[in-house]
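predicted model and sequence below, questions to follow.
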Amino acid sequence: FGAERGHHDVSVAVAETALLPAVRGLAGGGTVLADGFSCRTQLDQLAGRRALHLAQLLASRLPRREP
């Protein structure tokens, strides 16, 4: 939605109502989870936080196997 022409300002305004303040208020080591590409991009650009997709978070917790 936010990447479409004419939607940027609305997208930022909606994010500023709850999402961005909550993410900015997280302790430094808190994990931010967002499944949508646009949501992760917006969090990175507007809050300076890298959000993980659920699959990335789950994969990071799997035991590593030696080849």
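Received it, and whenever you're ready, just let me know what you need. Numbering: from 1, shown residues only.

C-alpha from now on. contacts and neighbour counts both.
Fine.

now do stretch 42-57: everything it contacts.
Outside stretch 42-57, the residues that touch it by C-alpha atoms under 8 Å, 6 or more residues apart in numbering are 20, 23, 24, 31, 32, 33, 34, 35, 36, 40.

with stretch 29-36 instead?
Under the criterion C-alpha under 8 Å, 6+ apart, residues 23, 40, 49, 50, 51, 52, 53, 54 lie in contact with stretch 29-36.

any of those residues buried? List them.
Members of these that pass the buried threshold by neighbour count (16 or more other C-alpha atoms under 10 Å) are listed as 23, 40, 49, 50, 51, 52, 53.

also this one, for the comparison:
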Amino acid sequence: MSRAATVRTHCHQHAVLKGDADRELMRRSGLDAGCCGLAGNFGFERGHYELSMKIGEQGVLPAVRDTAPGALVLADGFSCRTQIEQGGTGRRALHLAEALALGLDGPLPAHHPERAADRPSTR
């Protein structure tokens, strides 16, 4: 069974390693992934929060808000996951490895499948 996913490629991975191996793994796992854009991951530094959120609002945050309730939200970088969770999206992103592990445990919930992972909130 395939499941849609909104994917946020980590900035460093995108710039240096590309995402070919991850895309192939998602394809083989039945995840239909679409890139939701790049945003800054430097929002933890003093004076960068507002700019980081403005960048997020140009791509990743609206894409996550528009993600269907039954679709996965994937982001491998900690800063990416934090920005998604704290950016008013109402969603929590999973690492690709978490999503694959959850798939081994059986069917995921129909709405907000990330709730099957028992990782504590970053807030």
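Sure thing, it's come through. Bear in mind the structure is a predicted one, so any value in this text is a computation, not a measurement.

about what we covered before: would you format the contacts of stretch 29-36 of structure 1 as CSV with distance to residue 10 of structure 1 and secondary structure included?
Below are the contacts of stretch 29-36 of structure 1 laid out as CSV (distance: C-alpha to C-alpha, whole Å; DSSP: H, G, I helix; E, B strand; the rest coil):
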residue, distance to residue 10 of structure 1, secondary structure
23, 19, helix
40, 17, helix
49, 20, coil
50, 22, coil
51, 21, coil
52, 24, strand
53, 24, coil
54, 26, helix
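
nearest to residue 1 of structure 1 among those?
Nearest to residue 1 of structure 1 among the contacts of stretch 29-36 of structure 1, counting by C-alpha to C-alpha, is residue 40 at 12.8 Å.

how near is the counterpart of the closest one in structure 2 to residue 104 of structure 2?
Using TM-score structural alignment as the criterion, residue 40 of structure 1 maps onto residue 81 of structure 2. Residue 81 of structure 2 sits 22 Å away from residue 104 of structure 2 when distances are taken as C-alpha to C-alpha, to the nearest Å.

what's the distance between residue 50 of structure 1 and residue 5 of structure 1?
Residue 50 of structure 1 sits 24 Å away from residue 5 of structure 1, taking C-alpha to C-alpha as the criterion.

quick one on the thing from earlier: could you dump the contacts of stretch 29-36 of structure 1 into TSV with distance to residue 16 of structure 1 added?
TSV is the format used below for these (distance: C-alpha to C-alpha, whole Å):
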residue	distance to residue 16 of structure 1
23	10
40	15
49	14
50	17
51	16
52	20
53	21
54	23
